[in-house]
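In: would you be able to build a 3D model of this:
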Amino acid sequence: MASRLVLAGAAVVLVCAVQAFVLPGAPAPARLRGATEGSSKPSPSLSIAGVAATTAAFGVAAAFAKTRSRPAKTAAKYTTQTILPSLAWIKTGVKASELQPTELRALTLAGNDVLIGKTEAGALFCVGNLCPHIGTPMSEGADVIGDVIVCPLHGSSFQVSDGQLIDWCVSPPVIGPLTGLIVEKKNLLVFECRQGGFLGSGEVEVLVDTNAKKAYEANYWKGLLDAQGKDDGTYY
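Out: Take a look at the predicted model:
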C-alpha cells in the first residue's frame, strides 16, 4: 500500500513538471499570458518551476528505490518446535566433603535450579530447589529430617531419594491445607548426582538437561503465538 502511494505521488509530481515546461506551440497559462506577450525571451519563472518540479520527481523516485532495498524489520520469527532433552554431567564447584549432614547448597546449572545436600546419615542428594506447590525456594529455610526434605513455607515434605510426596501443605494449621487445595499434588523433582574425580574425591557433578531452558521458552512462545497467530511464528 505504501509503495503504491509513493508511485502515485511520483506520477503527480512528474505531471506537474511537464505542465511547468510550456511546450512549443502550446498556449501559455492564462495567469502568465500577459507577462509573456510582446517578449521573445522565455520566462525565467517557467524554467525555475520546471527544474524544481523535475528535481522533486527524481527525489521521490530515489526515495522509493531506497525503501525497496531496505531490509524488513520483522524478519525474525520464533519457532515452537519440540526441544528434545540433552543430558550432561555438570560440575557444581562444590566438593562433597565440604557439605555437612543436613546442609543444603542452591545452584543454577544450565538453567536448572537445583539443591544439593546431605541427609542426616551423610548421603549425597540433589533435588529441584523449587517446591512444586507454588515455587517456594527450598533453600530459604528447608529442613532435612532423616532422608526427607520439608518445604519452609507450607510444610510439604518429600523423599530426597526419589522425590516422592509424603505430606502436602500441612502448615500453618487451616491456612496451609487450604492453599494446598488450589494446586494439584506433585512430587519433587530429583536429579542424579555423583562425586567426580579419582575414586569420587572431586567435586559434585549433577546430571541435568542442558536444553531445559530452550524447552521452557518454546512452550512460552507457543502459548504467546497461539494467542496472536500460528504456533510456527507466522500469522493467519
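In: going by C-alpha atoms from here, please, whenever you check contacts or count neighbours.
Out: Noted.
In: centre of the chain to the lengthiest strand in the chain, how far?
Out: If you go by DSSP state E, the chain has its longest strand at strand 87-95. Per Cα atoms, centre = their mean, to the nearest Å, the displacement of strand 87-95 from the mean C-alpha position of its chain is 27 Å.
In: one more, please, to line up against the first structure:
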Amino acid sequence: MAMEVAFLAPSVSQPAVAQHMGTAPGPQPSSGFGMKLAAGVCSAAAAVGLASSRKRSKTAARYTTQTILPSLAWIKTGVKASELQPTELKALTLAGNDVLIGKTEAGALFCVGNLCPHIGTPMSEGADVIGDVIVCPLHGSSFKVTTGELIDWCVSPPIIGPLTGLIVDKKNLLIFECRQGGFLGSGEVEVLVDTNAKKAYEAGYWKGLLDAQGKDDGTYY
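Out: Below is the predicted model of the structure:
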C-alpha cells in the first residue's frame, strides 16, 4: 500500500517574498504625511519671499541727459575764395553744421547758417545777396551777413508772408567766422564751427522726449 507524504511549507505572505527578492520598495510614507510635508515647504518659501520683499527698497527712476559742451574748430571747406564771384553762394555741411559761404556785392567773404530761422528754408535755394544783406527766397526775410541781424521778417508774399511770420518768434540769422587759409590767404576758405553742435542738439532732443513722459530728473508734473 502506497503511502502519500505531504510536505507543508511555512506560510509566507507575498509582500514579504517580494521584499526578500528585492523587487518591492521599502516602507512608503502615507499620503497624509506627504501632504503635510508639501504644505510645510510652501509655507517656508512664502516666508522667505515675504522677508525678501520687506528688505527690498524701491529705487526711484532717474533720467539724465549728457551735457554737451561746445568744441570749436576751423574746418576746411574745399573752396577757395577766388572761386566765388560777388553775390555767389555755396552750401556746405561742416561737422554737422549747415553753412552757406558767399561774397557780398563788394566781394567780401562771409559765412552764415544756410537755414532761415523762420521755418528752416535753405537759403541756398534761391536767396538773393543785395549789398551785404541776404534775402530768404521763401518769405523775404532779410539779414545782415556780417552780424546776422534781422532787417525784415516775412514780408512776402503780401498778407500770407506776414501771417506765417506770426507763428514763429523773430530771430537773427546764425553767422560763422570764416577766413582764407594758406600763405597770405591764398588757400581754401576755413570756417569756425562747433563740432559738438549735432551731439548737443540730439541730447536736447532726447531730454525733450523724457520730459514728455516725466521730468528728466525722474519726477513727474
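In: any idea how far residue 115 of structure 1 is from the alignment partner in structure 1 of residue 188 of structure 2?
Out: With TM-score structural alignment as the criterion, residue 188 of structure 2 lines up with residue 203 in structure 1. Separation of residue 203 of structure 1 from residue 115 of structure 1 (Cα to Cα, to the nearest Å) stands at 15 Å.
In: may I see the buried residues of the longest strand of structure 1?
Out: By 16 or more other Cα atoms under 10 Å, the buried positions in strand 87-95 of structure 1 come out as 89-92, 94-95.
In: same question, stretch 189-206 of structure 2
Out: Within stretch 189-206 of structure 2, the residues scored as buried using 16+ other Cα under 10 Å are 189-197, 199-200, 203-204.
In: can I get those in JSON lines with distance to residue 110 of structure 2 and secondary structure?
Out: What follows is the buried residues of stretch 189-206 of structure 2, written out as JSON lines (distance: Cα to Cα, whole Å; DSSP: H, G, I helix; E, B strand; the rest coil):
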{"residue": "189", "distance to residue 110 of structure 2": "10", "secondary structure": "strand"}
{"residue": "190", "distance to residue 110 of structure 2": "11", "secondary structure": "strand"}
{"residue": "191", "distance to residue 110 of structure 2": "10", "secondary structure": "strand"}
{"residue": "192", "distance to residue 110 of structure 2": "12", "secondary structure": "strand"}
{"residue": "193", "distance to residue 110 of structure 2": "14", "secondary structure": "strand"}
{"residue": "194", "distance to residue 110 of structure 2": "17", "secondary structure": "strand"}
{"residue": "195", "distance to residue 110 of structure 2": "19", "secondary structure": "coil"}
{"residue": "196", "distance to residue 110 of structure 2": "22", "secondary structure": "coil"}
{"residue": "197", "distance to residue 110 of structure 2": "20", "secondary structure": "helix"}
{"residue": "199", "distance to residue 110 of structure 2": "25", "secondary structure": "helix"}
{"residue": "200", "distance to residue 110 of structure 2": "25", "secondary structure": "helix"}
{"residue": "203", "distance to residue 110 of structure 2": "30", "secondary structure": "helix"}
{"residue": "204", "distance to residue 110 of structure 2": "29", "secondary structure": "helix"}
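In: using TSV, lay out those residues together with distance to residue 117 of structure 2.
Out: As requested, those are exported to TSV (distance: Cα to Cα, whole Å):
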residue	distance to residue 117 of structure 2
189	24
190	23
191	20
192	20
193	18
194	18
195	20
196	20
197	16
199	20
200	18
203	21
204	18
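In: before we move on, back to that, tell me the contacts of the closest residue in space to the match of residue 188 of structure 2 that isn't next to it in sequence?
Out: Of all residues not flanking residue 203 of structure 1 in the chain, residue 95 sits nearest, at 4.0 Å (Cα to Cα, 6 or more residues apart in numbering). Going by Cα atoms under 8 Å, 6 or more residues apart in numbering, residue 95 of structure 1 touches 195, 201-204.
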